[in-house]
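S.K.: With the sequence up front, the predicted model follows.
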Amino acid sequence: MKDIILKAENISKQYRLGQVGTGTLSHDLNRWWHQVRGKEDPYLKIGDTNDRSTKGTSDYVWALQDINFEVERGEVLGIIGKNGAGKSTLLKILSKVTAPTTGSIKCGGRIASLLEVGTGFNPELTGKENIFLNGAILGMTKKEIASKLDEIIEFSGCERYIDTPVKRYSSGMTVRLAFAVAAFLEPEILVIDEVLAVGDAEFQKKAIGKMQDISKQGGRTVLFVSHNMAAVKSLCTRGILIENGTAIFDGSIDETISKYLQGDIVNTKLIDNNNRIGCGLILFESVKVYGDAEDLKPITGGVLVLEFSIVNQHLIHSSDIFFDIRIDDDFGQRLVWASTRLKEMRNVDDPNKIVLQFDKNPFESGIYFATIFLQIKNDVADWIDNAFTFEVEEGSYFLPGKKITRGQSRLNVDFDIQFK
């Protein structure tokens, strides 16, 4: 039999858009009148899906819609998705910070939450006083908190400032202390929402190790939200992928991350990307990524071509244009920086395409993220961070039958950039 400690059934959350987050007085009266007559809330039938990049037609939006899942005791569940997908809203509902519009949460233990930097801390109280305050909120007795006090202070690394008001702490110090309180006061369920990104590398390593100890040795459950796929992959055993307020996948963490990364493979319409910086005198319009032929995917060791169409209505001469591309792996590690500042670009007077070609593709199989940049003399023209992703299939970089491994050093990686 499964030992289920947390169960979410048909969780939905509806918000009203605009300056006021709840319904108007007339809407509230209408809801009350329907409730008195034993009828369904009339506003549950309206509202747009949670897509932050589009303009809606309704005053209501479903931040979450029909979320169902179970979590076993001792399981580490990763919840991933894009910004605005509904991850934080779900954790706030699970932590009982806010109530769901529909659905119910069944929980078999105490929940400790780290949702935002400083949540649950009184800035006027000292670090030590906040430890006791948070412990009391979590249902701990003063004696229980005192028995863990030295461990909490040591883990947080804030001993020098423990008798100083928290309002004088940096955001990183606040997170250190908050995590130490939540982890060492032994809740049955620990909920972490991206706040570890505020801490430094040393603390993140300690925190992930502590969460692994909590789940493996303590048998406690962890719900972890992060955009750091390396941390998610190393910590979690199972994942849920949320997109536009709905859970579109629930499975092993490797499969979940793969689904998440494949969501935007080769977003060819770069011109529609609103997340860009620059004066706009020239713009990236679209991109094609292919291997030995336009209808073939790139493979390790084969040809890799990234072909960009650009909008150059002012007919700016190619000699005045600088092009950069940075390629990262799914852990966010920078692998390649190709730039016309490093290698002169073969060009013509009136370019409308930029082609980057690797004759011997240095990437192993997997998903890769590309950030692209155009500059006219000293002015940034178009800069799109994580503009698109592309996939490389398995191949042989060295001798036949010998595969390249992640992190293996690659020497003499050559590329060619040209205008067309």
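M.R.: Looks like it arrived, so ask away.
S.K.: alpha carbons only for contacts and neighbour counts from here, please
M.R.: Noted.
S.K.: What separation do you get for Ile417 and Phe358?
M.R.: Noted for Ile417: a distance of 9 Å to Phe358, by Cα to Cα, to the nearest Å.
S.K.: The two - which one has more neighbours?
M.R.: Neighbour count, other Cα atoms under 10 Å: between Ile417 and Phe358, Ile417 has more, with 22 against 18.
S.K.: which residues touch the more buried one?
M.R.: Counting by Cα atoms under 8 Å, 6 or more residues apart in numbering, Ile417 touches Thr340, Lys343, Glu344, Met345, Arg346, Ile354, Val355, Leu356, Gln357.
S.K.: Please tell me how far the first one sits from Arg168.
M.R.: Counting by Cα to Cα, the gap between Thr340 and Arg168 amounts to 46 Å.
S.K.: cool, and the last one?
M.R.: Here the distance between Gln357 and Arg168 works out to 52 Å (Cα to Cα).
S.K.: With neighbour numbers in mind, choose between Thr340 and Arg168.
M.R.: Set Thr340 next to Arg168 and count neighbours by other Cα under 10 Å: Thr340 wins out with 16 against 13.
S.K.: contacting residues around the host helix or strand of Leu356?
M.R.: Using DSSP states H and E, Leu356 sits within strand 353-358. Identification of contacts with strand 353-358 by Cα under 8 Å, 6+ apart yields 303-310, 414-420.
S.K.: any idea which of those is the one closest to Ala381?
M.R.: Ile310 (11.4 Å; Cα to Cα).
S.K.: try this one side by side with the last:
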Amino acid sequence: MSNIVIKAENISKQYRLGQVGTGTIAHDLNRFWHQIRGKEDPYLKIGEANDRSTKGSSDYVWSLQDINFEIEQGDAVGIIGRNGAGKSTLLKLLSRVTKPTTGKIYTQGRIASLLEVGTGFHPEMTGRENIYLNGAILGMTRKEITRKFDEIVDFSGVERYIDTPVKRYSSGMYVRLAFAVAAHLESEILIVDEVLAVGDAEFQKKCLGKMGDVSKGEGRTILFVSHQMGAISTLCKKCLLLEKGKVINYGKTNSIIEEYLSPSNGQLNNSNSYIAKNTLKSNKNVFFKSIDTFNSRNIITDSFGFNEHIKIKINLSVKNDIKNIILGIGIQDKFNVRVATFMNELSDLNINPISKDNWEVVVELPKEVIAPNSYSFIFALYIYNGEIFDIIENVCPIKIYDTGTIFSKYEGLDYGNIIVKADWKVN
């Protein structure tokens, strides 16, 4: 017997902008007339891809187009992509909230979905009543739900309010109970959109732990949409990357995340430089003009060995004589988590004035400290009272390669972002 629990075959979803259905009786009748004659829907030919950055000329938009994939029992699959990529639409199709325009979806087993805060809850009913309602919708008996009831309430942390109508819950309480219900009731497939953003850090960690238990311990299948790459990396072994309604890639999580996070923001040129736009028209007193990363051989590059220094050359425009300006540099990993911060006052630096309002600063980062991995930078010019003159984020991405560390034999394992040279003593 096949262990495929979800299979998508050429599924597509089309919407008409600003309308429910096709928007007019004429369009609906036209579709019906083509259907009874066994012909193709005439409006399937005229839609455009869902690109939010362009206005477009058609009222019809393909939120998803020709999606194909298979998911096996027990898989934890992350679904990632930029806003408008079609992630939430895909979850709605898999949850049977809406039907695909074309194609078919095959599922085996009961599906519990948490697509947004309050999914499946009746606002006038109490938390207790909603737990039983959700269980009944999944086909569970009252006895089965009662057996899970205390565990659900304990996990959610809303015991004090369990007999209060959920319309009076805060968004945090709502999502706590909704997740607890979806995760604990006996469904074979758990579908979770990024509702965890509502909860606090402790609850998010608790949810990820529970989803890991559900997948690895109970053999249930999980589909998880999130913009938090750390959460995706922690939970999911496989990842589906969507872009403008199409599947770009589907495979191992680490490689898919790297593909998703690869820079494409138009700020970088081929030499890995940041170049400010419209510098002549800028009304800022102090701002970054350009930034380059150099290796130990003074070559502009985005690739560095673990045993070489990283040099950063920064060109600043300083139009007025402003004292106490601080230059701050942050390093962040591929999940946008801050790894380290360096800062100094410009007045304390040996600045080379190229011209009256053009200064050059060179910063050299230590070697054999930042672990082999992918990183990017944040640069800021500010003063201690909180005033920010200029800030740029997610620029100058670099890759540090292992060039013969003691960890080389563990190549492929993630051993963090900082390697510390500790003093070892044996008593």
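M.R.: Good, I have the coordinates. Values in this document were obtained by computation on a predicted structure and should not be read as measured data.
S.K.: Buried ones among the contacts of Ile417 of structure 1?
M.R.: Thr340, Met345, Ile354, Val355, Leu356, Gln357 (16 or more other Cα atoms under 10 Å).
S.K.: At which residues are the helices of structure 2 located?
M.R.: Assigned by DSSP state H, structure 2 shows helices spanning 25-36, 87-94, 127-137, 142-156, 171-184, 201-212, 229-235, 253-261.
S.K.: what about the fifth one, how far off from structure 1?
M.R.: Spelled out, that is helix 171-184 of structure 2. After superposition onto structure 1, helix 171-184 of structure 2 sits on average 1.3 Å from its aligned residues (mean Cα distance after the TM-score superposition for structure 1).
S.K.: re earlier: possible to save the helices of structure 2 as JSON lines with distance to Leu242 of structure 2?
M.R.: Formatted as JSON lines, the helices of structure 2 follow (distance: least, Cα to Cα, whole Å):
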{"stretch": "helix 25-36", "distance to Leu242 of structure 2": "29"}
{"stretch": "helix 87-94", "distance to Leu242 of structure 2": "7"}
{"stretch": "helix 127-137", "distance to Leu242 of structure 2": "30"}
{"stretch": "helix 142-156", "distance to Leu242 of structure 2": "32"}
{"stretch": "helix 171-184", "distance to Leu242 of structure 2": "25"}
{"stretch": "helix 201-212", "distance to Leu242 of structure 2": "22"}
{"stretch": "helix 229-235", "distance to Leu242 of structure 2": "14"}
{"stretch": "helix 253-261", "distance to Leu242 of structure 2": "9"}
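S.K.: Of these, which is nearest Tyr106 of structure 2?
M.R.: That would be, of the helices of structure 2 and by Cα to Cα, helix 87-94, which comes in at 8.8 Å.
S.K.: excluding its backbone neighbours, what's nearest the most centrally placed residue in structure 2?
M.R.: Nearest to the geometric centre of structure 2 sits His227, at 1.7 Å (Cα atoms, centre = their mean). In space, and not counting its chain neighbours, His227 of structure 2 is closest to Ile80: 6.7 Å by Cα to Cα, 6 or more residues apart in numbering.
S.K.: And that neighbour, how close does it get to Gly209 of structure 2?
M.R.: 20 Å.
S.K.: And for Ser296 of structure 2?
M.R.: 43 Å.
S.K.: Could you do Leu316 of structure 2 as well?
M.R.: Taken as Cα to Cα, the span from Leu316 of structure 2 to Gly209 of structure 2 is 46 Å.
S.K.: Those two - which one has more neighbours?
M.R.: Leu316 (20 against 14).
S.K.: Quick check, the more buried one in contact with Asn285.
M.R.: No. Applying Cα atoms under 8 Å, one finds Leu316 of structure 2 not in contact with Asn285, separated by 10.3 Å.
S.K.: Tell me how many other residues crowd Phe398 of structure 1.
M.R.: That count, for Phe398 of structure 1 with other Cα under 10 Å as the rule, works out to 11.
S.K.: swap in Ile25 of structure 2?
M.R.: Count around Ile25 of structure 2 with other Cα under 10 Å applied: 10.
S.K.: I'm done for today, thanks for sticking with me.
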